[in-house]
Every structure is written in C-alpha cells, then in structure tokens.
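1. Okay, predicted coordinates and the sequence, questions at the end:
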Amino acid sequence: MTETRSGRGWLVNRLAATGLGVRLIGIMLALFLTSVTLGVMGYVELRALGDSARSVGDVSVSRLFAINDMENALSDHEIAAERSVLEDDPFERQDLHDAQRMASSAFGQALLRLKTFGLSSEEKRIVAEIQRDWDGYLDKFRLADRFADDGRFEEAKEHFEIGAEQMAAALTAKITDITTLTRADTAVALDRQDTIVEQSLRLIVVTLAAAGGLALGAAIWVLRRLSLPLIALNEALRRLLAGDDTVRLPDFGTERNELSTLSHSAHALRDSIVETRRLAAEMKTQRALLSETVENMPAGLCMFDETGKLLVANAMFWSFFGMPKELTSGQGSVMLDRLLTQVGCRMTAARPGGGAAFASRMKALIAQGGSDSASWELDDGRHVLLQVQPVPGGWMMIASDISDRVDQEEQALHMARHDTLTGLPNRRAFADSIDYAIATADPNRPAAILFVDLDRFKHVNDTLGHAAGDKLLRHVSERLQGAVREGDTVARFGGDEFAVIQIGQQQPDSALGLGDRIIDLLSQPFRIDGRLADIGASVGIALAPEHGDRAETIMSRADIALYAAKSAGRGQCLLFDTDMLDRQNALIKLEADLKRAIELDQFSMLFQPLVNLDTGRITGAEALLRWRHPTRGLVPPAEFVPMAEELGLIVPLGALVLRMACTEAAAWPDRLNVAVNLSPVQFRRHDIVGDVVAALKSSGLPPARLVLEITEGVLLEDTDDVKDKLITLKGMGVRISLDDFGTGYSSLRYLRIFSFDKVKIDASFVQEIDSDLGGAAVVRAVCMLCGSMGIDVVAEGIETREQLLQVMEAGCNEAQGYLLGRPLAREEFLEIEGRSAAGVFPGLGVEESPDLPSAMRSAQAG
C-alpha cells in the first residue's frame, strides 16, 4: 500500500517538473485525435449520405421514369393495336402501325434503361418476365394483325382480345410489381439517409463538446501563454460553428510547437465542418429535388403509413378531387376517412352509397393488403385512373387523368362504327342493330331491313365531280332520316349504298310503304352547287326473323332483293322471296363463268362498220366484244361488262380486247382502221400504254390504224397521269377518239385540254335530230367547232335515212349505226367492206338500198 502511493506521487512530481508541451501533450493528443476522428467519421458518414441521396435521385427516380415510360408505351401500343385490328382503311391502318412501332420502340428503350440499373435478383426475374411477356404480347398482336390484313376483322378482334389483351394485362401486373419494388427500395434509402443524418449530428455534437472541454482545460492550465491564442482560435471556431465557412483560423507560428499542433487540429476541424456542411447541403438539394419531382408528377399521389397517417400528398392529388389541404388535419383513421370520403364523393360511378361507401370499400381493401386499379368518372366529366397498392409500412394511392385517352377511345369507337361522310352508322353498327332488333322484336311485328341503292349516282359523280357526289350523299342521308320514324335506324355502307331498319310495324305492308316513300323522296331533284341532279333509288326488303335469324343472313337476303329490284328496271321496291335467291345463285355462277371465260378464251369479236360520208366507203370498224357461253349462248355485254368492272376483271378483259382487235385488223386491208373502247377503270388504274404497246407488237398492226375510244369519265379527274398517258399514246401514232360527246359536264373543256383525232356525237342527239330542232343545232355546232379545230366528227346511232341525211347536212365526217351496218363477224364485215370499196354500199336497209354517194348527193341537192 505504501509502495503504491509512493509510485503515484512520483508520477505527479515528474509531470509537474516537465515543460508545457509534456503537460499538454495528452490533452492536445486527445483533441487532435478527436478532431481527426470527427473529420474522418463525419466525412465517411456524410459521403455515405451523399451517395445514398444520389442513389435515390439518380437511380430510384430514373427507374421510376423508365417504368412510367414502359407503362405509357404499353398503353399507346395497346390502343393503336386495338384500333388497327378493327380498321379496314389501309391508310388509317398504316398510321396505326406507325404509332405501334413508335410505342414498341419506346417500350424497348425504357426496358433497356431499366436493365442498366443495379437490380436485385427478384427485380431481374421480374424484368426478364416483362421482356418475355412483351415478346409474347407482340406475337399475339401480330397474329391478330395478320387476320386484319386478310380482312378477317372479327377473327382479328377475337385473337386480340383473347391473346394480346391478356398478355397486356400480365405485362401491366409485372410492371406494377417492379414499380412496387422500386418504391420500396426508395423508401429504404430515405430511411437510411435519416439515420446517417442523426448519427452525424450526434457525432459532431459529442466531438465538439469533447474538444471544447479539452480546450477549456488547456486554458486553465496555461492562462497567460495560451489564453490569447486560444481566445483567437475560439473566436474563429465560434464563427465557424455559427455558419461562417469563410473564417480564417489563427497561425501560431513555428516556435510554439504545441500551439502549432493545436492550430493544425483546428484547421482539420474546420475542413471537416465545411465538408460536412457541403455534404448536408447536397443532401438537402437531393431531397428538395425528390420532393419537387413528386410535387410535379403528372399524376396525383398520396401515401399513408400503416396507422393511417398521411406521409406524402402532392398538389396534383388535392386538385384532382377538389379537396382543401385542411383535410390533413386530424390523426390516423379520422383523417383517412375524411380523405377517402371526399374522393368517393367526386366519383359519379361510386354512387349509390356516396363517398362513405367508397371509403369503406377502400379501407377494407387496404386492411387486406390488396391492390386495385380502376377507371372512374368524376362529377366534372373527367376520367381518372385510380390505383391503390400497398407499400412497405403503409400504402399509396395514385390518380392519373386519362380523360384524353378515354375521349380518344370513344372517338375511335365512334369512327369504327360510323360513316365519316354522313355520320350515319356503318355496316358493322348496322349489323349489331339488326341482332338487337331480332332479339327484341315483337313476333307479330317483325323488323324490316331495307337496302337502298341510288340509281344514276355514278353519272352524277362522273359529270359533276366527286365533291358534288359527296354532297349528294349527305343530302340523301338527310332525306332518308326524315323518311323514317323515331326508333328506326338509317345507315350507310359506303359508296351509294344505304340501309334502314324499321321496327314495331305491321309487315310487310309498312316496309313496302316506306320503300315507296324513299323512292319518291330520292327521285325528287337535288340542288348541288347551283345545279340540279336527278337520281333515283331501288329498294330491297327482308324481314327478321322470317327471312333469317342472324344479321348476316338478313343482310344477304335484303341485298338479293335489292339486286332483283335493280334488275327489274330500277326505281323498284321488292320484298325478298326464295325465287330471288335462285336468281342470285345464278349470278354467282355467272361470275365464276366469267372468270373461267377469260382463262379459256370464250370471247369473240364483232365489227360494226364506220362509213366515210364523203366517199361512201367503209373506213374501218368498231370492235365489239361478245361472250359465247358454252351453255347460255351469247351473253350481252350489258350483263358481263359491269360485272367485270365490279370484280376487277376489266383490266385483263380490256387487254384481251386490244389483242384480239389488233390481231384481226392486222389481216385487213391497210386502208381500214379498228376502233377499241377503253373502260375508265381500265384507263385510270392500269398501265394502258403497256397494254397497247404489247397488242401492237404482237399483232404487227401499225399504230396509225388503231383508234382508242375513251369517254368523258376518263377525263373527269383531269390528272396529270391521264394527260401523260394520252400524250404518250398519241406520240406513238395511235389516234384518240372522244366517245359519247355532249353527255358530260365539261365536254367543250376537254377539247381544249387535249387534241383529239375524232369526236363521236352521242347517239341520244342523233336519234332526236329529225324531231328536235335543239338536237340538230347541237350536232351542227359540234361539227362547226370540231371542223375549226381539225377534228373529225362521227355520228353514231344512225337508224333511219332521215337521220343519215341530217348528219350529212350538219357536216359529220363519218357515221355508224344499224342503218349502215349491224355488228358483223369478220367474214361478213370484210365482204361488205369489199362491196363498198367497189362503189356499192348495201347497208342502208333491205328495202331501200341506195349507194351512199347517191344519198349524199340527194342530201346536198335538198
């Protein structure tokens, strides 16, 4: 015991005998170590805090943006895909495909960005499933789209709904999962930041307290030698701790080693504090950026903890539902009830039950830890997508304004079911209306389906132009809607085809009466751009369910009745019967026979002479196609030519006529020409120049002996393509004749825009020339005009001697008609041509057969 006390006293004595540096070395060393520790630990902790904050800002937010881009791209692609499988307009489908490619590219880029972030094994698994489901969704859609490309829209819709939409739903679920994990990671990172801040502050406070105690002790030990330097140092440190990072610490020089050491420690402390504050400022900036991001999200967001306390709610959420921020008052479930009730009160679809019922349902969902995503309509007409999902330690609600998307979907649905020109329901909507009418029809009052087809509409379209035709169709739709009763349906299928559903009436008398009224209404003239347009209508009627219990069957029956009405002379209203079906089947067989006839070359050629009125000689013939059916015999052109145009067979058929006519004419004497009629469809939609070149080359016929006859319908569109074709043909040496002159809207204008070789006056003027002074004046005027322009005039439809004398007197150069010669086989034509070349023309009739020069002299003498 004595030895211990004696040893302790020795240590005290030794310390008292040492210098200032030895006495303070322990204190200074402790202060230095404390300062260094503070700087290092503060730097490490705050660096970790900064890294964490940057991770939240750079990674979590970026991941959320990437996920949001995926959601938007999937939504855009799904909308465009759903429209494209239902769209029959190729141009519209192309636009939709472009939109799909853009959405697919955006989805792929967003998914690629997501993969670049550090993902957990669970997140990698979900991302892989998203990639797999996205590929599957695209495969399902492409399958549906191929059906749509083939025109099989119902199958396309079915495959899209069964396949692509299910895959899209799975994709949405996976995206929701990865969003939940990302937000959970963000919440954990924010919690870690708070912990680091608290630890750093505690470390600073403890270390500063220790440093202050040591400094005070050192001041007591050496009041004089250290007081002023330490007071200066203390003042500098006070300013530093007060926030003045620009303060300069005192420099004690090199002689005072102990104070120099203290000075170095103080400088280290200063640097540590400055760095700590810098990192804290960065963290504050990152937190402000995150808060600003949440506040400026395009969606409303609120988040509650598990006790019902509101953690986050941005301004968009409050404005969405028109709620004052005073709702944040109250704690726990009280505030939660008030908020959910207010949300429910704004949703029209949440009624009946009101906001309280909605709040109860949501609270039950939250209590079960479930999630929900549904579209709601607010009481101000907006549509909102409300998503409720659990998060670690609570749950969140996201509200997105989808009003524009809903409007686009409704507009797309309307466009898919309505005619854009008239606003009437289209064929698809009409078929649905038929199904509904069948399902709800009174057995004693069946529904009547009327198909309406306009007569002479093509003539109006060709003569007045397509713009006038569109206006006419709108006027027709207005008259049809005025003809039906409330509850009936009027639709337009396209072109000049309309349809009506009549319900709740005694049939068939009511439908027949309506059909007659429609015909009367549409037979009254229409005024289009200051001009009168006369059309008519034919109506076909079928009754449901008498004539069928499905829309497809009923529409087919009504179409058959319509065809029968048109075949009966137009302007007719007929009710379907089984005999019509037999006739329709016969027409279908005729279509098949026509296609086979082109393949088997069942066509022959007749030639109607063209006579020069100056010499009386035949100058050529117009080639007329005839179809010799193996069982039906000779089929008139009026039956198969319109059918060929409708089926798209007029192009190969027209090329066949050119080859046959040129081949026949090549064997004639060189003085004879051959004239071939060209269909407007054939001329506008095909390489007619190529067909002409091929026919001339294969036959060896000189181009100057070929006359191509076109109608004014070819020139109606007045396009550069039509002019270029005419100029090319004329440059080859082929002669061009304008057929049916005088029946069009701008006949004289056509003579100005192109130099024709011949003009054929329409037979309607010739047939009235001996009884109508106006008709004779028109013929004379045309002859004078064309004569001044160097254009030959041909009068067609000559059937009487008086007509022949009249056209000769008017100044026509050539004539054609039954009086001069009916369409003849090649041998008969060549025989008559030989006799006319010898000066005798036997074609002026059986009873009176003067030669043509004598007739001409008689006309001149008269």
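-> Nice, thanks for sending it over.

2. From here on, just use CA atoms for contacts and neighbour counts.
-> Noted.

3. And the strands in the stretch 151-300 of the chain?
-> Along the stretch 151-300 of the chain, the stretches classed as strands by DSSP state E, counting those that start in this stretch are 300-305.

4. now the stretch 751-862 of the chain
-> Assignment of strands within the stretch 751-862 of the chain using DSSP E, counting those that start in this stretch yields the ranges 758-761, 792-796, 814-816.

5. Of all the ones you listed, which one comes closest to residue 200?
-> For the strands of the stretch 751-862 of the chain, the distance to residue 200 is smallest for strand 758-761, at 102.5 Å, taking C-alpha to C-alpha.

6. give me every residue that touches residue 270.
-> Taking C-alpha atoms under 8 Å, 6 or more residues apart in numbering, we find residue 270 in contact with 237, 240.

7. is it possible to export the strands of the stretch 751-862 of the chain to JSON lines including distance to residue 784 and mean neighbour count?
-> Listed next are those as JSON lines, based on distance: least, C-alpha to C-alpha, whole Å; neighbours: other C-alpha atoms under 10 Å:
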{"stretch": "strand 758-761", "distance to residue 784": "12", "mean neighbour count": "24"}
{"stretch": "strand 792-796", "distance to residue 784": "10", "mean neighbour count": "25"}
{"stretch": "strand 814-816", "distance to residue 784": "14", "mean neighbour count": "25"}
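
8. among these, which is nearest residue 484?
-> Smallest distance to residue 484 across these (C-alpha to C-alpha): 43.6 Å, for strand 758-761.

9. Outside of the closest one itself, list whatever touches it.
-> Counting by C-alpha under 8 Å, 6+ apart, 735-742, 779, 786, 791-796 sit against strand 758-761.

10. Show me the two of those residues that sit farthest apart.
-> 735 and 779 (22.2 Å).

11. Is residue 766 in contact with residue 805, as I believe?
-> No. Applying C-alpha atoms under 8 Å, one finds residue 766 not in contact with residue 805, separated by 11.0 Å.

12. Leaving out chain neighbours, which residue sits closest to residue 701?
-> residue 666 (4.9 Å; C-alpha to C-alpha, 6 or more residues apart in numbering).

13. Spatially nearest residue to residue 521, not counting backbone neighbours?
-> Leaving aside its sequence neighbours, residue 521 sits nearest to residue 479 (C-alpha to C-alpha, 6+ apart; 6.9 Å).

14. and the comparison structure, right after this:
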Amino acid sequence: MTGTVFSRSLRARLVGATLSTAAIALAALVFLVVLRSEQTLREQAQEVTTWSETQLSDRLLSDAKLAAARLAMQREDVERRFATMAKRWDVVKAVFSGNTVAASELMRPALALADVDGAIAFDVNLRALTADRVDADLLAANAAFGTTAVATALRAVIAGNDREHANGFVLTLRWDEGLAKALAAEESGAVADVFGQPLFDEFGDVIGGLVGYRVLRPHEPTLTAFASLSGRDVLILSGQSLLSSAGADVADARLGDISGADLHAVVGAEKVARCLPQPPDLRLCVAAPLRELQQLTGKVVGIGEESSRSLLRTLSVVAGLTLCLVALVLLILSSRITRPLVRITQTVSEVARGNWHVSVPDIDRADEVGDIARAVVVLEHSLSERDQLRDDVFRQNTILTERERQLQEQNERFDAALNNMSQGLCMFGAHGRLKVFNAQFCRIYNIAPDALEAEPTHADVRQLAGLADWSGPESRPHRRSLTRTLADERCVEITVEPMADGGWVETHEDVTASVTAQARIAHLATHDALTGLSNRALLADRLAAALAGHAHDGRAVTVICLDLDDFKGINDTLGHPAGDELLRQVGRRLTMLCPPGGTVARLGGDEFAVVLSEADLPAGVLALADEVLTQLRRPFILAGQFVSVDASLGLAVSAADDADGDDLLRRADVALYAAKADGGRRVRVFEPEMEERQNQRRWLERELRLAIGTDQIALHYQPLFDLATNAVTSFEALARWHHPERGMISPGEFIPVAEATGLIDALGAYVLQKACADAMGWPGKQRVAVNISPIQFREGNIDRFVEEVLRTTRLPSQRLELEITESVILSQDQASFDMLTRLRRLGVRFSMDDFGTGYSSLSSLNTFRFDKIKLDQSFVRNLLEKDEAAAIVHVVAELGRSLKITTTAEGVETPEQLARLRASGFSEVQGYLLSRPIPAADVPDFINTQNALNAAA
C-alpha cells in the first residue's frame, strides 16, 4: 500500500508529466488537421445546400399554387350548390312560412348536400326569419348582423338582383364570436367561407336573402386528397396558428425564419415549407420532408468526410505508438530511482497505523536513506510511550463525562417537566418558604421570576400574586381545593397537597375559559344566539310563571305573536347578513317597548313573541301593539341603506280557566295568521271564529289534496267567439270541484288555498294534462286556453312539463294557449323569461289575463310578445255606466290593432255590452250571454252545433 502511494507521488508524477507533454503536442497536431478538414467540408456543404434549397423551393411553389387552385375550385363548387339550394321553391316557401321547425327540417339535408355547415334567412330589411336550427337565437342574430361585412354584401345582393340574372356573393372572413352570433351558428373555428344568395317569390321579386357558412375544416378533404397524391403536407396558418392540415399529422406546427430560397423550417418536424398568401391574412403552405434537401448534400459531403476520417485514423495510430514508447522508457528509469524510498515509505505507514514493532530496513546504510530509517526507529519508541499516557487520561475523562451527562440529563428532564406543566406549581418547605416554582406559575400571576429567587415566605407569595384575602395553609397543611377570582376577573383554581416533611405543594390553574364556557352554555340554553332574546324554552318558563300568577291572584296574561312581512324579500335583495341584522334591530326595539315584567322572545325565523302581565287590558295592550307597528315602520339602516318593514301582530288574552301556556301561545298564533290573511300590516285579537276558519282552511287543504289525487276535479270549457265570423276560436279550461259531501266548491275558495299551500303545482299539472287530452278529441282545430299561476314558475321546469304534455297527448303546440298575468313578467326573473321564450319557440301561444288591472301592463307588452290580451271583466261590467270604462275599452281595442294582437273581452252578459264591444273593434268575446262553461263531454256536440249554425247563416 505504501509503495503504491509513494509510486503515485514520485514515479507517477515523472511518468505523468512526460506523457502529458507528449499527449498535448500530438493532440494539438490532430486538432489542427481536424479543424482544417471541417472547414473544407462546411464550405462544400454550404454550396450544395444553396443549390438544393433553390430546386426544392421551386417544386414546392408549384405544389402550393396547385393546392390553392383546388381549394378555390372547392369553394366555387360549394357556392354553385348553395345557389341551387336557394333557388328551390320549397326552401323559399318554408323560410317565409314562419314555421321554424319545417324550415330547419327542409334546410338541413340540403345544407349537408351542399357541404355547408349552416344557414340563416333574412327578409329585405335584413331581419332574421329562420335558421337551420330550431333553437337558433334569432334575436341575438338581428342585434349582431348589422355590424358585420356580410350585412353590406347581402344588402347589395338584395338591391341589385333580379331572377333572370341572380348573383350571390362569397366572403372569406375571420370566424369570431360576433360573426357566429350574427349567423346564429354553433360551430367554432377560425376562418369561414360565407355565401349569400337572393330569395325570390313566385312573381320574381326579391323577398329576402339566404346566407350560408362553411367553417374551415381541420382536415379539408380536397387538400387531403391532394396531399395523398403528391406526397406533400398542406398547412393553412394564421400567423403561427395552425388552422387546417392535410397529409402527415403535424401537431402545433410553427414556421421558422425564411431562408434565402423562401423556405420555412417547420418547427417540431423534420420538414421545410413554401407558402402562398391567402385571404384573409392566411398562408397556404406545402411542406416536404427535410431529407429531400439533405440527401444530395449528404452524398457530396460524405466523400470529404471519409477522407478526413482516414487521415485521423493514421494520426491516431502514430500518436498512440509514440506515447507507448515514451511510457516504457519512463517506467524503467523511475523503478531504479524510487525503489529504496518505497520500502522506507511502507515502514512509516505501518508506524502511523500504530504498529510500533515493525522492522525498519536499510538502517545500516550510510547515505540519506539510512538516516531516514534510523529516525523512524526513534519515532516508534516516542509514539509508544505517548499512547500509553493518553489511554490513561482518556479512561478517566470518559468516567467523568458519563457522570456529568447523566446529571445534566436528569436536570433537563426535571426542568422540562416542571416548566411545561399546564398548571402553575410552587413547593414550600416546612418553614413556609418557597423552594421550587415553575414558569407557568409566574405567567398566571404576571410575577417576574427574579422576585421569587430569594425564597420568599408564603405570605409574600400571596401578596405578589394578588391573593392576600386567602389565609393559606395552617400550621399543618391539609389536602383541599378552592377557586379565587383575581382583580382582572380571571378565575384560578388552587389545589394544596401536603408533604411528609411538613411542607406542601400548590398547583394553580387558570380556569377562566372553563367558567366562561359553562356560563355561555347556560345562557345559550335559554336565549336566542342571534338576537340575545329569550328562546322558546325560556318563553315557556316565563309563560308558565305568568299563568301561575294568573291562577293565584287573577292577573291577566297577554301573549303577542309578531311576524315580519316580506322578510324573505330582504334576504333575497340585501343578503342574509342584512336579514340577521334586521332581526337584531327588531329585537332591540321590541325590548325597549316591552314594559317591566314582560318577556320578549324570538320563536324562530322572523317570528317574535311578547308575554305581558299586569297590563291594562285590553286598551293598554292594543295601544302597545299599535306602538310596536309604528316603531317597526321607522326606517332601519341595513347594509348602508334605509329599509322599512311592516309586521303582523296577533294577540291572545288568558281566560279564567287557562292553565296551559302552549294553548295561549297557539291562540295568539291563530290571531297572527288571521292578520296575515287579511293582508298583513295590522293587529288582530284572537276570536273563536278565527280558529274555526283556520280549521276550515286545513280541512279544505286536506280535501283538495285528496281531490287532485282521485280525479274529483272536473274541467268545464267556456268558448270564445270571433266577433267577425261568430265562430268559436278557442275554449278556456275552468276547474270545477264537486265535493262528495259539500257539493260544488267555488274556484275562488279553493284556488287561493292551492296557491298558499303549494298544491297549485299539482292542480295546474292535472288541469293542463287533462285539457290537452280533451282538446285532441274535439272535431275542430279550436285552441284550448289554460291558466298558469305565477307560483308554477317558481319550480323552474314549467317549460319542460308543457313540452312533455304536448308530446304525450300529441296536441299541436299551436293549439295550446297559456294565460298568464303580468306579475310573471314584472318579476324581472330571467329564469321565468327564459322559460316563456322556450315555450314560444315550441309554438305555444300566450295570452295576458286580467289586462288593465296591473300597474304596468304596457311595460309588460313591451317586454314580452303576447298573442292575445284579455280585458278584465270589471271594465266590461262598467262599460255602459262609466265613460272611463268605455274609453279604456276603446283604447285597448286600438292598442290590439296597432300591435296586431288579438283582443278578448271577458264577462259579456248583455246584448248592449256585446254591441258596444263589436263597435269598438274587439277581436273576441267570452261570457254568459254567449255560453256558460260547458262540461268536457258536451264540447264536441257544442262545436258541431255551432258549425251547423254558421254554415246555415
């Protein structure tokens, strides 16, 4: 081992230095030869590459022109087929019929045959009439079409065409969101060909235009066929974005910088391309594999590379032989010089490893090697003596270090346990002086640790901790626990544990959080978490106590139940945090108004209750209730806004035999319900009749639910007559309920109950299903009108349900007329408006019921397109007695004629009313004068009779 190290330090250095010098010289020579060879090869490759790029660029340019010509021929072919489709009379007739379903069913096959993605038709005023899809958004197309270049081109085509010389247009445009919306398209892409053709009626007049579009395909069939035949790749790019490709799959293709021969490198693929500009701002590029360019260059350059490699091989062999010869000479010389030193080095290495009895060679020599050998012998003896002394000292130090480590570890464990206790700890000796304390004890009482270092007495410690009122342990301490409250309201629990030597240990624990939590739990058990008022449990206790006093000394007890009107509207408009703040402010105002001895509680939601005793009944309580309404009407500040609210109040006064607080609270709640039923914003005192009415309402709700499920609800149909022809145009479906026990129950009685309890959804679904099924059995094509309650729109699926009913009953959508009130429109609910729009697209007709009774009917007509407006019967009833009613009737008739909307007057009961309505220009009438509601089974006979009378007339 020593010989090897020494060899590396002397012999290896000598051999290495000489060999390195020779190697560097030979390497420099080889490098100069290689450098010159590479320079020559680069010059040859550059000249060959320039010639090859020029040849390939010319061939790719020819291919690009041919591909562009094929793409143009494809566009001309699509334009010709689209023009042929626009001249078809059945297409023109379907477009201008207004039937979007028929138009789309006719246009879709023709568009597929013409290889066009979609089409939209416009009239001469460039208003969208129909599209190839039934669900196309024509309103959005109207709004967006005028801003596009297509509108200008179509206007020119419509203005300058005649049937004999019909000309269209072709535009290649960027496909963006505005163009897609203007053409009512769903396709996505970057570029599209837009085709326009005029539409002519049977007399040869231009009546509109048809616009089709074809979005550029990611793989155009024409270019794919070209790529297959030519073996080239065809790319269409916008900037660096790849729009379409043909041939090999080149994903995310980007073009590099242009070369001198107008060639682009295709980044990410071993190809080059030549490009032609195409409108609008596009490039059509034809790409070829880079190997075509490299093949010729490789042949020429390969000859020079082979010559260079032969020269390098020869130089390498000569250099290797030279280095081997030099190394052999150096090894022979170094072995003669370094061998004696190697033996001495090995001996020194053994001594360094602790072997002091090794034999040292060459100690008898008289030269420098002998001196080194003798010095090694002296070193052996010195090291042996030193190591013996060191071993003795090391053993002693090891013993001391281990004892010190054990003591330090024990102290650290004790300190860690003491200072990491959750309780404060202090230990007192038999003489009452502090011996041990931890950091938690100082933190609990905010005592500086330095103040306890001098072993103070127990009295001094109490003084520092603020526990001077605590007497502390007696002469013989005993086990005990106690709790003390500090000056800062914190609670500390102190536990004393005596020790055998007469001393004791105290643990101190801050239990403020636990005490506070227990008090909080006790408070939450009897109070409302949001307002801090009493909850229902505490209210029951207070009410029971008040009734006990009532039984003892006759003091009357009054319960007031209060409910905020339209609290949900505040949550919906301002948010639930504002609603919570309103409840807190209402609670504070009620607390201020409540007399001493009374209790204000929140029962849940926006409902409150007040329990009063010893009040001046009944005048004092009624005055208090009126004052509550007045104070609640004062504005509240919520979310930075002034908000006014109203409330409904119900009062109940205890009777002589009352012993149950729940019964008194229930009576107050019944009075509250009566106040809300009367319109809210008022006070009602409980009367026995209120409970009877509530029971009657519950009975009616229960029986109505049963009636809907057992088909007790029958439909009668009241006809509507056309004033111009006296023919029956439609029938209004009216629900009639014949109860098995009570007989006929008026719709005015059970419809409000259905709306209030949510049964209106089931009732409305039943009426709609049965009315559509009945209409399918009528001999004529009369429409059936069904009333839709605004509450039915809350579910959000009325449009899907109507569509399902039409599908199952097979009733044409044009024969269904839905009567709605303007409250559906005035709600400004986008979801309701969307449902109405989808139903109108199905072909369902809409009638505005009770027209004239709302405060914004004209605004409703402007918001949504109705097919009919029905004048409320109150105007017809006063038509002959009041000039104002007559004027309104005349205005409504004129409004209908101007808007081209059917006008219907309901409630016609006298011939004079009918004559006046006919003179005013109303379209339809309905009323008992002409016909009462007819049972469903009699409608077919009625229709046949009316048809016979009209034929005879």
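-> Alright, I've got the coordinates. Please read these numbers as outputs of a predicted model, since none were measured by experiment.

15. By how much does the helix or strand residue 442 of the second structure falls within deviate from the first structure on average?
-> Assigned by DSSP states H and E, residue 442 of the second structure belongs to helix 439-445. Its matched residues in the first structure lie on average 5.4 Å from helix 439-445 of the second structure after superposition (mean C-alpha distance after the TM-score superposition for the first structure).

16. I'd guess residue 322 of the second structure is in a helix, am I close?
-> Yes. Applying DSSP: H, G, I helix; E, B strand; the rest coil, one finds residue 322 of the second structure inside a helix.

17. measure it to residue 329 of the second structure for me?
-> 11 Å (C-alpha to C-alpha, to the nearest Å).

18. Is the residue of the second structure sitting at the aligned position of residue 668 of the first structure in a helix, a strand, or coil?
-> Taking TM-score structural alignment, the alignment pairs residue 668 of the first structure with residue 778 from the second structure. Per three-state DSSP, the secondary structure class of residue 778 of the second structure is coil.

19. and residue 778 of the second structure, how many neighbours does it have?
-> By other C-alpha atoms under 10 Å, the residues close to residue 778 of the second structure number 18.

20. contacting residues around it?
-> Applying C-alpha under 8 Å, 6+ apart, the residues near residue 778 of the second structure are 939, 940, 943.

21. try it again with 10 Å
-> Going by C-alpha atoms under 10 Å, 6 or more residues apart in numbering, residue 778 of the second structure touches 936, 937, 939, 940, 941, 942, 943, 944.

22. Distance check, residue 399 of the second structure against residue 745 of the second structure.
-> The gap separating residue 399 of the second structure from residue 745 of the second structure is 109 Å, by C-alpha to C-alpha.

23. These two - which one has more neighbours?
-> It is residue 745, of residue 399 of the second structure and residue 745, that has more neighbours when counted by other C-alpha under 10 Å, with 13 against 10.

24. re the thing from before, scan the contacts of residue 778 of the second structure and report the most crowded one.
-> Top of these by neighbour number is residue 939, holding 22 neighbours under the definition other C-alpha under 10 Å.

25. what's near enough to touch that one?
-> 716, 717, 718, 719, 731, 774, 775, 777, 778, 779, 933, 945.

26. which residue numbers in the first structure go with the helix or strand hosting residue 80 of the second structure?
-> Secondary structure assignment for residue 80 of the second structure, by DSSP H and E: helix 12-86. Across the first structure, nothing matches helix 12-86 of the second structure (TM-score structural alignment).

27. if we look at the helix or strand following that helix, which residues are touching it?
-> Following helix 12-86 of the second structure in sequence order, the next helix or strand is helix 89-95 (DSSP H and E). The contact list for helix 89-95 of the second structure (C-alpha under 10 Å, 6+ apart) reads 85-86, 97, 99-107, 110, 120-123, 129-132, 199-202, 207-210.

28. cool, stretch 802-810 of the first structure as well?
-> With contact meaning C-alpha under 10 Å, 6+ apart, stretch 802-810 of the first structure is reached by 613-614, 766-771, 776-784, 793-798, 812-817, 819-820, 844, 852, 855-860, 862.

29. For that stretch, buried residues please.
-> Judged by neighbour count using 16 or more other C-alpha atoms under 10 Å, the buried positions of stretch 802-810 of the first structure are 803, 804, 805, 806, 807, 808, 810.

30. Now it on the second structure. Mean distance?
-> Counting by mean C-alpha distance after the TM-score superposition for the first structure, stretch 802-810 of the first structure comes out at 6.7 Å.

31. for that stretch, the distance to its chain's centre please.
-> With C-alpha atoms, centre = their mean, to the nearest Å as the basis, stretch 802-810 of the first structure stands 60 Å off its chain's centre.

32. thinking again about what came up before, so how far is residue 696 of the first structure from the residue nearest to residue 701 of the first structure?
-> Going from residue 666 of the first structure to residue 696 of the first structure by C-alpha to C-alpha gives 9 Å.

33. returning to what we had before: more neighbours: residue 322 and residue 329 of the second structure, which one.
-> More crowded of residue 322 of the second structure and residue 329, by other C-alpha under 10 Å: residue 322, with 15 against 11.

34. can you tell me which residue in the first structure aligns to the more buried one?
-> In the first structure, residue 322 of the second structure lands on no residue (TM-score structural alignment).

35. related to what we said a few turns ago, show me how to select, in PyMOL, the buried members of the contacts of residue 939 of the second structure.
-> To isolate the buried members of the contacts of residue 939 of the second structure in PyMOL, using 16+ other C-alpha under 10 Å:
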select buried, resi 716+717+718+719+731+774+775+778+933
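
36. May I see the contacts of residue 939 of the second structure organised as JSON lines, with distance to residue 508 of the second structure added?
-> Shown next, in JSON lines, are the contacts of residue 939 of the second structure (distance: C-alpha to C-alpha, whole Å):
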{"residue": "716", "distance to residue 508 of the second structure": "86"}
{"residue": "717", "distance to residue 508 of the second structure": "87"}
{"residue": "718", "distance to residue 508 of the second structure": "89"}
{"residue": "719", "distance to residue 508 of the second structure": "91"}
{"residue": "731", "distance to residue 508 of the second structure": "89"}
{"residue": "774", "distance to residue 508 of the second structure": "87"}
{"residue": "775", "distance to residue 508 of the second structure": "88"}
{"residue": "777", "distance to residue 508 of the second structure": "92"}
{"residue": "778", "distance to residue 508 of the second structure": "93"}
{"residue": "779", "distance to residue 508 of the second structure": "97"}
{"residue": "933", "distance to residue 508 of the second structure": "89"}
{"residue": "945", "distance to residue 508 of the second structure": "103"}
